[in-house]
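Undergrad: can you look at this prediction? I've put the sequence above it.
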Amino acid sequence: MRSSGEAEGLDGEASNTAMVSGASSPYQPTTEPVLSRSVFRSLSWNTHYLTSQLGILKIVEAVLSLIAFICIETVMMCSPCAGVYLFEFVSCSSFVVTGLLLLLFILNLHSNLTQINWRLVDLTNAACSTIFYFIASVVLAALNHKSGAEIAAVIFGFVVMLVYGVNTGVCVRQWRLGDQRPVQTSEYTRARTASRSEVETRPE
């Protein structure tokens, strides 16, 4: 007959064994596959955004920023080089950020990150790019060495600045329209709720 100490030891070993086997079991529930499946399931090619006003503007901005960056990269000699370095940084940064935003919106990846106000992100990127391109183009125009690559970069810089300015205006307009829609929706919801409550309280 086993003593109580031996019985407790066997129970402890059995529970430990069950815990180890349960931890190493391939059938343990986890949220990782579900999360990854939900992310990949939400991937879809948003052709509507490509043909929208903001989508076309982003494509034009990315292409012009890339051309401006290539033009400034072909400058072999510069003294002083402050204008060249500033324009190089602005054109490269705007191309990367705008390209990433375009990719996020095209693949609907932004729908998985609802905590981020993407309309504000888009507006901030367009407004900052407009200001930075204006500064970089003015500085490069003042400190250029009359080379063809620098002149071409200045021209593309001012052109892409105008495109970003148009993008900023479109974002501001959509921001104002978005602020008006929740008010209308809430009023409609309140009206529907009031009508339902009246129907429910009406005597049969």
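TA: Nice, I can see it.

Undergrad: drop to CA atoms for contacts and neighbour counts, all remaining ones
TA: Fine.

Undergrad: counting contacts, what elements does the helix or strand containing residue 125 pack onto?
TA: With secondary structure defined by DSSP states H and E, residue 125 is part of helix 118-143. Contact partners of helix 118-143 among helices and strands, from 3 or more Cα pairs under 8 Å, 6 or more residues apart in numbering; DSSP states H and E: helix 82-106, helix 148-201.

Undergrad: what's the closest of the ones you listed to residue 75?
TA: helix 148-201 (6.1 Å; Cα to Cα).

Undergrad: put this next to the first one:
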Amino acid sequence: MADPGFPGQHTTTTTMTSNTTIQTNTRFDPSYIRTWHGILKCAQIVLNLLGFICIEVSGFSFHSRGSYFIFVSMTGFWFTALLLLFYLFHLIEKFYKIPWLKIELVFCALWTLMYLIAACLAATFGVEAYSVAAFFGFCAMVVYGGDAFLKFRAVKGGQLAQGERVINKETTTTARSPAY
């Protein structure tokens, strides 16, 4: 005998709809700087610049360790500054078909490794300016690593680099009792 409190058939239908809102016009929006991603980009730019200045003011900027640190810091500076400008002027949103989050994830992960190498090389050189540059290099490594982690979570979550995606979830449950 069937349990009278439990229906014989039970059907659950879940419908998910996704609505993506993207504005393709170019506009200046300084509010991006107050977001976590904007703060991280500003910190990356400052740390890149400080590390570069420390190596350049030393008397040994021509050394291969210094040249490598300069390459890492200036490439990071220009790439991150360009991305910051793209976000501030909503160019990321204009070219939404480009996988910006994946590009940033790869860049941030690669620059975490590059800064680890550059900072270790600078720290073991034995010159005071290189030691200070190594400190800024290790700080930049941590910031790029944190940004890579946030980008990884965003890619896994299916988020957009810029713009809005609203996901609506609707669940319908239908229960029918068996005919006797």
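TA: Nice, thanks for sending it over. Remember, predicted model here, so these are calculated numbers, not experimental data.

Undergrad: right, so the helices and strands packed on helix 118-143 of structure 1: which one is the most enclosed?
TA: helix 82-106 (a mean of 19; mean count of other Cα atoms under 10 Å).

Undergrad: in structure 2, what stretch matches that helix?
TA: On structure 2, the counterpart of helix 82-106 of structure 1 by TM-score structural alignment is residues 64-88.

Undergrad: and if you look at stretch 155-174 of structure 1?
TA: Going by TM-score structural alignment, stretch 155-174 of structure 1 sits over residues 135-154 in structure 2.

Undergrad: in structure 1, what residues pair with stretch 108-120 of structure 2?
TA: Stretch 108-120 of structure 2 maps onto residues 126-138 of structure 1, going by TM-score structural alignment.

Undergrad: once aligned, what mean separation remains between the matching stretch and structure 2?
TA: In the superposition against structure 2, stretch 126-138 of structure 1 averages 0.8 Å from its aligned positions (mean Cα distance after the TM-score superposition for structure 1).

Undergrad: check contacts around the residue nearest the centre of structure 2.
TA: By Cα atoms, centre = their mean, structure 2 has its centre lying nearest to residue 151, at 3.4 Å. Residue 151 of structure 2 sits next to 101, 102, 104, 105 when contact means Cα atoms under 8 Å, 6 or more residues apart in numbering.

Undergrad: overlap between those residues and structure 1?
TA: Compared against structure 1 with both residues aligned by TM-score structural alignment, their matches' Cα atoms under 8 Å, those retain 101, 104, 105.

Undergrad: return the member of those residues nearest to residue 43 of structure 2.
TA: Among those, and counting by Cα to Cα, the member closest to residue 43 of structure 2 is residue 104, at 15.5 Å.

Undergrad: would you agree that closest one is in contact with residue 149?
TA: No: applying Cα atoms under 8 Å as the test, residue 104 of structure 2 and residue 149 come out as separate, 10.6 Å apart.
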